[in-house]
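In: Pasted the sequence and its predicted model underneath.
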Amino acid sequence: MKDDVDVLLRRLAREFRPRTNEPVDALLLRMREELPEPWQHEDITTLASEETTGHLTAFLDVLEHGLDAAEVETPPPSLEIARRFARGGVPISTLLRAYRLGHVGLFQLFQAEVPRLTDNPELINAVAMRLLAQGFAYVDRSSVRVVEAYQEERDRRLQRRLLLTNEASLRIGTTLDIGRTAQELADVGTDDFADLVVVDLRTIVLDDEDALPASGPSPLRRVAHRFASGTRSTEPRTPAGRTHTYPEESEPARALATGRAALHHIPGSEAEAWWQSTPESGDEAYGPDDFHSVLLLPLPARGEVLGLVQFFRAEGSAPFDEDDLFLAREIVARAAVSIDNARRYTQERSTALTLQRSLLPQRAVEQPAVVAATRYLPSGARAGVGGDWYDVIPLSGARVALVVGDVVGRGLGAAATMGRLRTAVRAFADIDLMPDELLTHLDDVVIRLQNEEGQETGETSATCLYAIYDPVSRVCSFASAGHVLPVVVTPPDGEDDTAGSRPVELLEAPIGPPLGLGGLPFETTQLTLPEGSLLALFTDGLIRSRTRDVDAARALLGDVLAGGPTPPKAVDRAEPAESPDEICDRILAALLPSRSSDDVALLMARTRALDPGHVAALDLPSDPAVVADARRFTSDALTAWGLEELSFTTELMVSELVTNAIRYGGVPIQLRLILQSTLTCEVFDASSTAPHLRRARTFDEGGRGLLLVAQLAERWGTRHSREGKVIWAEQALPPKEND
């Protein structure tokens, strides 16, 4: 009987083999009716016929040649279909059901053929049992291989998804630059996922505006796009940087309006029509012509849609599926957070920088004491704009105050605090406080700010260097509150600078505590500077670097100021008496060849000395009779200067100020006249008591002196020193004849 079964099975296989197409078509039709899900995937449909033919041929080989069904190799198309089921997200249960249907159908076809070859019931039954055993063995073998292929592909896709998601976390949002973040999204999206990624952002997002339009087409700007490596595709017809809008009824516009992600499969014949231009765009179309599958992903952040990301797959790539859409949604959600953070950072940085620059001096104030140049460089770090500032403040007696400070912290808070401290410094400078006294008062201001802000906002702290230069005495007085000390460059032998010959002094002086600690003293240091000396005041961002030691940076600064080595394209040092502007440029080029991680404020001042012929001084005893001598001295000095027309008012002011000094002050008493851009009259006495204006009654014999001075002078005031006080009054010079 066994031999008869083998013979009959071989005969069945030989007669069945020439007409395999008929059973294959019948099996495919039955499977379409009973299991319609897989047939929605075109790539699976194209392989189904080849796979079924492969199974039928393999089973016929088993029957004809007596092979062990458990050892027969599964046809490659069957393994490929399993992989495509996994890529398409088709459940494995559907795959196994398809196998059961297919193999049951084959068994039924063979069983129906056996009665045609024999009418022996026993032989028919034996052949049926052999077919059933061989069929189960073959199904078991092929099912195991197919399930393995399905699971391998599924695991590979899950691993790829995890890797891609992890890559997105690592590679997207590495900076707080919107364009860079968008390009990082495009780069990640084209790594083994899409053939082309296009990122469009709403122009209102890029223009630093908060509110988005409620309705209507939103203008977009093409921020980034990238093709996958080796992809041959038509370039997007909207290039990077171009502003455009999508038609209101188009799919991209619909995705933007609804904020919902969408998956679209577009037949090649409809690709051109799928993209329609708008009259104002000037483009024929917006996308590549050879794509067949696209994911539209809005960029959501804080209830707003920032823009649209589009993932394309062209010919040669499998279409996107729902699993791809889910993965793309995760990647885009991460990117949206990064882009929104970059937008908010850009807005805050722009606001802080605008505030910072508006609070800094807008133009140089004319004063005779120094020739000054300044630079402010905001940081390039993520931390944002800091609170560095500088100031040049004209003082009485032709003097000038030079200020550099740095508020601890970043952003709008630091910029606003900087503005408050700069205003306070100007107010204290206006009452002519000594550097140490001014810093003491400024320390009190910072402590009050700390108390007002409370603990939850963090402590307010700052450093400050305050210097006063007097062109009459050429004395520079300065004090530091936790701030780096200035660098002084003196001209050789009192002559103009020549390259490489300037003596540089890195000052050593007491540095007080930073502002905001309270209760600790500050100390004023004084030094006499030759005319033409350079003073370099700066914040620590100039010399602090991750790649260079502070001492090395200070040494390099000294070399540059001395006229030492300088980078290419620097100002020619062979010319004498470089301007402070040129020196500022050389310093920044040498010490900051790339963008600094901290803000930098730099103030460069070349000192002047007032012509001794423009200063007239007279020591006076404490005797009312010398008032007449003071008037004559004043008249003679004004005559020598050609200012006779100011004699009457000046003598009147001198009379009142000298009389007050004799009556209420202490010896020594000195009268000094200073001619510069204005005429200044100063009277010094050893008393520390400050005068004040008061309203004289009708029959009072005194009390009108300072009131008279205030009416005659353009400005007047009092400044104190450790030796006493000076009352000063300024008058404008009369216009010259050719003015």
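Out: Everything's here; your move.
In: only C-alpha atoms for contact and neighbour calcs from this point on.
Out: Will do.
In: Give me the secondary structure label for the residue nearest to residue 206 when sequence neighbours are not counted.
Out: Leaving aside its sequence neighbours, residue 206 sits nearest to residue 343 (C-alpha to C-alpha, 6 or more residues apart in numbering; 7.4 Å). Here residue 343 takes the helix state, with states given by DSSP: H, G, I helix; E, B strand; the rest coil.
In: tell me the contacts of residue 343?
Out: 176-178, 205-206, 208 (C-alpha atoms under 8 Å, 6 or more residues apart in numbering).
In: Identify the residue spatially nearest to residue 733, adjacent ones excluded.
Out: Closest to residue 733 by C-alpha to C-alpha, 6+ apart is residue 678, at 5.5 Å.
In: tell me which of the contacts of residue 343 is nearest to residue 145?
Out: Closest approach between the contacts of residue 343 and residue 145, by C-alpha to C-alpha: residue 178, at 48.5 Å.
In: tell me which element residue 44 falls in.
Out: Assigned by DSSP states H and E, residue 44 belongs to helix 42-65.
In: Drop anything exposed from the contacts of residue 343.
Out: 176-178, 205-206 (16 or more other C-alpha atoms under 10 Å).
In: separation between the nearest residue to residue 80 once chain neighbours are set aside and residue 138?
Out: With C-alpha to C-alpha, 6+ apart as the criterion, residue 80 has its nearest non-adjacent residue at 7.9 Å, and that residue is residue 149. Distance of residue 149 to residue 138, computed by C-alpha to C-alpha, to the nearest Å: 17 Å.
In: Included below, for side-by-side comparison, is a second structure:
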Amino acid sequence: MRELSDSDDDPLGLQLAALGVLDDLGTVVGWSRRAQDLTGYPGHEVIGRSAFEVLVDPRDLPAVRDAAAACRKAGVWFGMLTVRHRGGEQVELGLRVSEFSRGDAREWCLAGAPAADVLEWRRDRAVLDGLYRRCPVGLVVHGPDMRILRVNRAIERFAGVTAAELRDRPVGVLLVPDDARKAVDRVRRVLRTGRSLVYSEQYARLERDPAREHVVSVSSFPMTDPAGRALGVAEMIEDITDRHRAQRRLALLAEASSHVGTTLDMGQTAWELTDVLVPHLADHASVDLLEPVVRGDEPARALIEPVVRVAMCSAGGQEHCPRAPREEPLDYAPGTPQARCLTDGRPVLAPALPSALWSLEPGIGQTLPPGAHSLIVVPLAARGLVLGVMSLWRSRRPDSFEADDLTLASELASRAALSIDNARRFAQQQQTSLTLQSSLLPSAVPQQPAIEATPRYLPAAAGPGLGGDWFDVIPLSGARVALVVGDVVGRGLHAAATMGRLRTAVHTLASLDLEPDEVLSRLDDLVNLLAAEVETARERPATQLTVSATCLYAVYDPISRRCSAARAGHPPPVVTSPDGRAELLDLPAGPPLGLGGLPFEAREFELAEGSLITLYTNGLIGERTLDADESLARLCAAVSRPADPLEETCQAVVEALVPARPADDIALVIARTRVLPERNVASWQLPQEATAATRARSLATAKLAEWGLEHLTFTTELVVSELVTNAYRYASDPVTLRLIRERSLVCEVSDGSHTSPHLRRAGSTDEGGRGLFLVAQMTERWGTRYSRDGKTVWAEQPLASG
């Protein structure tokens, strides 16, 4: 008989099926006990009768005859037929009909079973057949002796070995030794415990291809007989390498989006990029930026310039990521992947590095990582500009870079390049702003006979834009000097521009020799005017600017050792006496500039020679981590050694009060007072009489001879004569003549009148009016300053002859 199974579980097999035998005419010649149970007909009732008459309903005869014809043609037939039960009901059976011969006669063997049993068995067989022949997931059956019993075709394709070659081979035969030991331990554990194990991710390398690392999902479960005896272990193994890598790439992109570009700092952004890449994608990563980019400039489009390595990271801990760029630039040799990438702007994938590349890599500051076997170089390009390159190497992991890795690296580089370009633009704007601010601040403090001054300006390391702090040391007439510090409220270009306007105004007001409180009053008027302009501009919704400032203005006279100061909402200065006692100067606070209408009050005090006067802006003592009183105490302690060099004192103040990254701009001026020697000053009080000018000329001539300045006699006599004559004509109080010798010769004439002389050009027919014109022509500068007791007209001429 053909096609009759002897399987123990086949319902149509010889052991389980209901059997019947028909002759070539369809007469029943054999009938089994199982057939009697299914149809209800005992053998003596059907043997010798036609099966078509006994078992088949007349309505089903066409289907039965078709089945019989197909069976005669093929010699075998399988299908489902409805037969008539002895009790009259219909029974659905699964039938397998096979032809066999007995002598010369041809007979047919019918094997039947309930249709439900047949269908269930066939499904089970189809499942097994699918698992071993068509299932994409690998199946390995291990025996209790830790040897392979059977594998499916998925394992054959995965391993590149046939199932017959793997039969009776030990567990883990396909894997490298380290991974094979893990597989053996896994199978042994399931055999010992009888519990299933699920490993969502296992790393495995095949013995035939150890350089490629696979990621597999393994489910291990025990096989037992009905008595519970262990028959072996079955494992479902799925290669999820591609899916795992895709998920890892997506996770890497998500991590990069939140960790790269957190600041507007190019070096920090490059470090964040390498930190994300290592070790998830590469074993070594470096970021090299073109030199102009590091400076904040825009790189040339057609010129490849040297690069600066701003970040480097290795997975083995041999080299950590530097946050500061290397000092020396790198020049990539032509032909290296980095040079080609910079030139073409296209990424380079080198799955296997040629040995010649080792000699092409620049030796300045960095060589190829040890053991590097695969390389990716990606341009850092944003807005059409190539800013640098990112290089990735693999040395620790055996698998090489693939095309998907290049796509991921290109995406990460593109995102990071935008952040780097934003940082470059920010650095460029900051540099422009700082250049503007530095151009508005004094580049150097002029040497003064009245004081020795050392300023210090510290821009803020954080915050939106530059601030409006400023300082000034302005020479005044009579060897005096003005010390100024101020702070414009707000930040950015508007604050810097306002600071420049106020500083210019202070210079103008200082040239008028006004008292400190008057200077602040005039500044207050100017700030109110600027605020009015801003109020007009506020008709545009985008304009949200305010104008306000604080200022401290002090004037020191090295002859009288008197200092007069006033402040507008500014912190008071610190005065250090020659014996080292430092204390805050008691000055009326005054309102900030811009409130308008409120008075300012000046206060005068005397300073001993060698005293220190420290002026500063609020950023010095406004650090949030310190209390204001503690900050002032630290400041006083830092300036309590007046004999130290001023540079050292400034540095001591910075170290005591300024954090590493100050949140606000800081302006600081420390000045040591000097006293002009008495021998360099001569003063006379002249009587209010017609001979006063003659007397003044003779006194001045004698003093010039004593000082060795005879070459200035003619000019000095003319200046003294004109100024004293004007005082005699227009003033009623006694006149004072004073000569001061320092870097220039100063002639001063003081009287009790507040009437100011005016320079004018006399007509050709005028008999007078040329005196002040001659004074202005023959001296370096001249002017008038007012005091509460009168005025002083002064003129300066250089000491050198000619």
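Out: Sure thing, it's come through. As the structure is a prediction and not an experimental result, all values here were calculated from the model.
In: quick revisit: how about the residue nearest to residue 206 of the first structure, what's its match in the second structure?
Out: In the second structure, the residue matched to residue 343 of the first structure (TM-score structural alignment) is residue 424.
In: same thing with residue 424 of the first structure?
Out: Under the alignment by TM-score structural alignment, residue 424 of the first structure pairs with residue 505 in the second structure.
In: so that match is in which element?
Out: Per DSSP H and E, residue 505 of the second structure falls inside helix 493-511.
In: What are the contacting residues of the one helix or strand residue 452 of the first structure maps to?
Out: In the assignment (DSSP H and E), residue 452 of the first structure maps to helix 435-453. With contact meaning C-alpha under 8 Å, 6+ apart, helix 435-453 of the first structure is reached by 421, 424-425, 428-429, 459-461, 464, 466-468, 477-481, 515-518, 521-524.
In: Okay, angle between that helix and helix 411-430 too, please.
Out: Angle, helix 435-453 of the first structure to helix 411-430, by axes from the mean of the first three to the mean of the last three C-alpha atoms, to 10 degrees: 140 degrees.
In: buried stuff in helix 435-453 of the first structure?
Out: 435-447, 449-450.
In: In the second structure, what range does the helix or strand just after it match?
Out: Following helix 435-453 of the first structure in sequence order, the next helix or strand is strand 462-470 (DSSP H and E). Alignment of strand 462-470 of the first structure against the second structure: residues 549-557, by TM-score structural alignment.
In: for the spatially most central residue of the first structure, what are its contacts?
Out: In the first structure, the residue lying closest to the centroid (C-alpha atoms, centre = their mean) is residue 176, at 4.2 Å. Contact partners of residue 176 of the first structure, counting by C-alpha under 8 Å, 6+ apart, are 338-339, 341-343, 345-346, 382.
In: What is the distance between stretch 199-210 of the second structure and the centre of its chain?
Out: 37 Å (C-alpha atoms, centre = their mean, to the nearest Å).
In: what residue of the second structure takes the place of residue 47 of the first structure?
Out: Using TM-score structural alignment, the equivalent of residue 47 of the first structure in the second structure is residue 158.
In: From residue 179 of the second structure, how far out is that match?
Out: Separation of residue 158 of the second structure from residue 179 of the second structure (C-alpha to C-alpha) stands at 16 Å.
In: So those two - more neighbours on which side?
Out: When residue 158 of the second structure and residue 179 are compared for neighbours, residue 179 comes out ahead with 18 against 14, by other C-alpha atoms under 10 Å.
In: ok, back up a step: which ones among the contacts of residue 343 of the first structure lie within helices?
Out: Judged by DSSP state H, the contacts of residue 343 of the first structure include 178, 205-206 as members of helices.
In: Is it correct that residue 369 of the second structure is in contact with residue 283?
Out: No - here residue 369 of the second structure does not reach residue 283: they are 9.1 Å apart, not a contact under C-alpha atoms under 8 Å.
In: Who's the closest spatial neighbour of the aligned residue in the first structure for residue 719 of the second structure, skipping the chain neighbours?
Out: Applying TM-score structural alignment, one finds that residue 719 of the second structure aligns to residue 653 in the first structure. Take residue 653 of the first structure and drop its neighbours on the chain: the residue closest to it by C-alpha to C-alpha, 6+ apart is residue 709, 5.5 Å away.
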